[in-house]
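Asker: I'd like to go over a predicted model; first the sequence, then the structure.
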Amino acid sequence: MAVKDVVSKFNYYQQIRLLLRKLRRNHSSDDILLNEKLQITSTLSLDSPNGQVESIYQNENDATIQMVVSHNGLTGTMGALPVAYSEWMIERYYRYSDCSAKAFINIFDHRLYCLDYLAWQKYYPCALIESQEKQPTETALLAINGMFINTLPKQFVCASLFTLSVRSMVNLECWLEAIYGMSAKVIPFTGGWIYVKEDECCQLGNPQHKLSTAPMIGSMRIETHSHFDVILGPVFQKQSYIFFQKGSLLEEMWKNIRYYIGPALNFTIYLSINSTGFKSPPLGKHLLGRDLYIGSPSHSKQYLVKLPSPKI
């Protein structure tokens, strides 16, 4: 029998935590390790306890580690059972070498200590983080930010951009660059046409909508502060084709930007295309419109294309 050192004599939670840290080799969960590698029982002694952990020993190298605890449990000075039960078990154990009663109590003792430790571990992140492959802080951040639907590593890198109270254009640029792997630039206050409500429009012949009360003529107006442009790229000509396909990357990008800024702002996406080294395809190849010009190419090798807004 090999006696092991008690590292944390006055805190049996920390002692179990240190034992589990040494036993984690094949990525087994803590509840399995507690049942298969450890046997935690309460002491039979009625002496005043000197700490919470009495002894730790192991009969063989690959055998279960036996841990005797004087903290709570069913027997002993701090046990839940009356002292008469502990005295009777001590007599049976030492005078008659009868271990059956204590072995029966050990079944409930071990289960009680395992549940007690797992409940303690749940509320102590320092111990919980050691037992999980995925960090609990990562799960909490993704859940708070609303990004727990698809837990990709690249989303966790950008999770801090969603924790700020103000959604800035710099953070939007960083998020788009991290997700799509291309440079992004946001130009604010570019202005855009928006529809005007009917109560704000002047209607000829309608006395309730005069020019004095409804000063708007027409159904659309330009609003500068609630519109911005997003310029992506530059990308090569062949790489730009994925933005012009139905149900493609453009739709996903539009949803992500809308999710980030909310419903109050409007935006336009432009794609910067670099046509260096690209030859215009001949007619009859069903590619009209993809190279954006007919005939000889212009001297400019880089141009902006306004991407259409998808119907979402």
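Answerer: Received, thanks. Numbers count the residues shown, from 1 in each chain.
Asker: every contact and neighbour count from this point should use C-alpha atoms.
Answerer: Fine.
Asker: quick one: contacts of stretch 108-122?
Answerer: Residues from elsewhere that reach stretch 108-122 (Cα atoms under 8 Å, 6 or more residues apart in numbering): Y13, I16, D31, L34, Q39, I40, T41, S42, G73, L74, A127, L128.
Asker: could you dump these into JSON lines and include secondary structure and distance to L292?
Answerer: Formatted as JSON lines, the contacts of stretch 108-122 follow (DSSP: H, G, I helix; E, B strand; the rest coil; distance: Cα to Cα, whole Å):
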{"residue": "Y13", "secondary structure": "helix", "distance to L292": "69"}
{"residue": "I16", "secondary structure": "helix", "distance to L292": "69"}
{"residue": "D31", "secondary structure": "helix", "distance to L292": "63"}
{"residue": "L34", "secondary structure": "helix", "distance to L292": "67"}
{"residue": "Q39", "secondary structure": "strand", "distance to L292": "74"}
{"residue": "I40", "secondary structure": "strand", "distance to L292": "75"}
{"residue": "T41", "secondary structure": "strand", "distance to L292": "79"}
{"residue": "S42", "secondary structure": "strand", "distance to L292": "81"}
{"residue": "G73", "secondary structure": "coil", "distance to L292": "79"}
{"residue": "L74", "secondary structure": "coil", "distance to L292": "82"}
{"residue": "A127", "secondary structure": "helix", "distance to L292": "60"}
{"residue": "L128", "secondary structure": "helix", "distance to L292": "57"}
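Asker: and the comparison structure, right after this:
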Amino acid sequence: MNKRVSKLPPDYWLNLAEYPYDHSFYQVMRYLDAKLQLRKPIGRNISPTHEPFRMRQEPSMIFAPSNLTRVDIHDNGRPPTISILGFGLWGPNGPLPLHLTEYAKERIYHHRDKTLSAFSDIFHHRLITLFYRAWADAQNTVGMDLPNSPFKKYVGSFIGLGNRKAILNDSIPDSAKLYFAGHLLRQTRNPEGLIQILRRYFDVPVRIKEYIPQWIFIDKSERSTLNGTVALGENCIIGAQVKDVQHKFRIQIGPIDRKKFESFFPGTKNAKQLIEWVRLYIGYELAWDVQLILLDKYRGQTRLGKNALLGLSSFSGKNERKTDDFDELFIDYEARDRNKRHQDAIISTLFQSDSEDEGEGEGIGASNPKSESKPKNESGSEGKSDLEGKGETKSASDPDSKGNGDSTS
């Protein structure tokens, strides 16, 4: 038997040969297409030798009672042969005259001559496999397990993800993006669409609160000064920041249990995917944060020896509020990410400057009195680094914080 066919379960072929009427033509072809792992899908190979089976039509005048009529398994190394009735050149549904079908059948049963039937099977194999491929390409669920499924490209093109490289850019599965293509293809991105995406994907209660106040910092070059061209009541702004309520919203997740509550902490898989979903849906135009709501029965006091994160999952004292659920945790993922990148850049600059000072030494082990002096900040004062000057952080549970994020101490 063919080596590729031998990888299939032996019982499958025996059962198929013994009870061909119990199997559907499309089911058999789909099974072979998935299990054989050919170079190309069935119907797209250049030569029939690349497909380790043969399709043929049985010359008959009867109307097909089922898709398959017989399956022959050969022991001399020849590929198995699958015979059908309903599609081909012969029979009452075929394009050839009926007397040719009668003639081919007569040569087989009375003269044991299969020449005419075998000659037509050369074309039948190609016709039947092409017929199956046309059906499979039109069915969206048939080729989903193939690496180059055309259906994924068709749906992905509606939401700008038709390119294979673009659709594999983040941690969100491709199937999830295609599933929510109905929400992503709309030009108007309303809150209800984002709620449905997050609720179905993370399986948690989700609400969105709009018009969240925030302070927008004004760049020094854009602030109003005495020598600037500003007019009172028009474009004059007093201070370094302005209050805004139009460009920020809040995603409320909960009430949820302790396990799901901790799964949205910064740095987790759910937190990363949540950021990617929001960016995919609204882009970078609006500011947003997340309010995690924990069921009251899952809240416990922090004790020594227990895992707890300060500002995230640590609790002290008793709950004196009227509400039953804990809803005082607010996380601004993007602000935390910006602060982390800023601190990493400062640390990288400090290490680079230290390495340059060490390189100016006279040799290995030689002391450099300049390198032993305390680092100076921009104002020239000693004893404080840039990190210490910008190290003030806000509590994660303070929604009215004027800082850039909710990073914890």
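Answerer: Good, I have the coordinates. All values reported here derive from a predicted model rather than from experimental measurement.
Asker: hang on, the earlier thing: pull out the buried members of the contacts of stretch 108-122 of structure 1.
Answerer: Y13, I16, L34, Q39, I40, T41, S42, G73, L74, A127, L128 (16 or more other Cα atoms under 10 Å).
Asker: farthest pair within those residues?
Answerer: Pairwise distances across these (Cα to Cα) peak at 26.7 Å, for the pair L74 and L128.
Asker: what about H99 of structure 2, how many residues nearby?
Answerer: Burial of H99 of structure 2 is recorded as 12 neighbouring residues (other Cα atoms under 10 Å).
Asker: now it: how far from P59 of structure 2?
Answerer: In this view, H99 of structure 2 and P59 of structure 2 are 11 Å apart by Cα to Cα, to the nearest Å.
Asker: repeat for R336 of structure 2
Answerer: The gap separating R336 of structure 2 from P59 of structure 2 is 73 Å, by Cα to Cα.
Asker: strands of the stretch 51-200 of structure 2, residue ranges please.
Answerer: Assigned by DSSP state E, counting those that start in this stretch, the stretch 51-200 of structure 2 shows strands spanning 54-57, 68-72, 81-84.
Asker: now the first one on structure 1. Mean distance?
Answerer: Per the superposition on structure 1, strand 54-57 of structure 2 and its aligned residues are separated by 3.8 Å on average (mean Cα distance after the TM-score superposition for structure 1).
Asker: would D327 of structure 2 count as being in a strand?
Answerer: Yes: using DSSP: H, G, I helix; E, B strand; the rest coil, the secondary structure at D327 of structure 2 is a strand.
Asker: wait, a strand at S353 of structure 2?
Answerer: No: if the criterion is three-state DSSP, then S353 of structure 2 is helix and not within a strand.
Asker: alignment lookup: it to structure 1.
Answerer: In structure 1, no residue is paired with S353 of structure 2, using TM-score structural alignment.
Asker: residues near S353 of structure 2, how many?
Answerer: For S353 of structure 2, the neighbour count with other Cα under 10 Å is 12.
Asker: for G218 of structure 1, helix, strand, or coil?
Answerer: When classified by three-state DSSP, G218 of structure 1 comes out as coil.
Asker: picking that back up, looking at the strands of the stretch 51-200 of structure 2, which is closest to G317 of structure 2?
Answerer: Across the strands of the stretch 51-200 of structure 2, G317 of structure 2 has its closest neighbour in strand 68-72 (73.8 Å, Cα to Cα).
Asker: quick one on the thing from earlier: farthest pair within the contacts of stretch 108-122 of structure 1?
Answerer: L74 and L128 (26.7 Å).
Asker: in structure 2, which spans are helices?
Answerer: In structure 2, the segments counted as helices under DSSP state H are 3-6, 10-18, 25-35, 98-111, 115-138, 150-158, 164-167, 174-179, 181-184, 191-202, 258-262, 269-282, 333-359, 386-389.
Asker: run the angle between the fourth one and helix 115-138 for me.
Answerer: Compare the direction of helix 98-111 of structure 2 with that of helix 115-138 by axes from the mean of the first three to the mean of the last three Cα atoms, to 10 degrees and you get 120 degrees.
Asker: redo the helices of structure 2 as CSV? Include distance to I238 of structure 2.
Answerer: CSV is the format used below for the helices of structure 2 (distance: least, Cα to Cα, whole Å):
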stretch, distance to I238 of structure 2
helix 3-6, 78
helix 10-18, 81
helix 25-35, 69
helix 98-111, 95
helix 115-138, 64
helix 150-158, 47
helix 164-167, 45
helix 174-179, 45
helix 181-184, 41
helix 191-202, 34
helix 258-262, 41
helix 269-282, 31
helix 333-359, 25
helix 386-389, 25
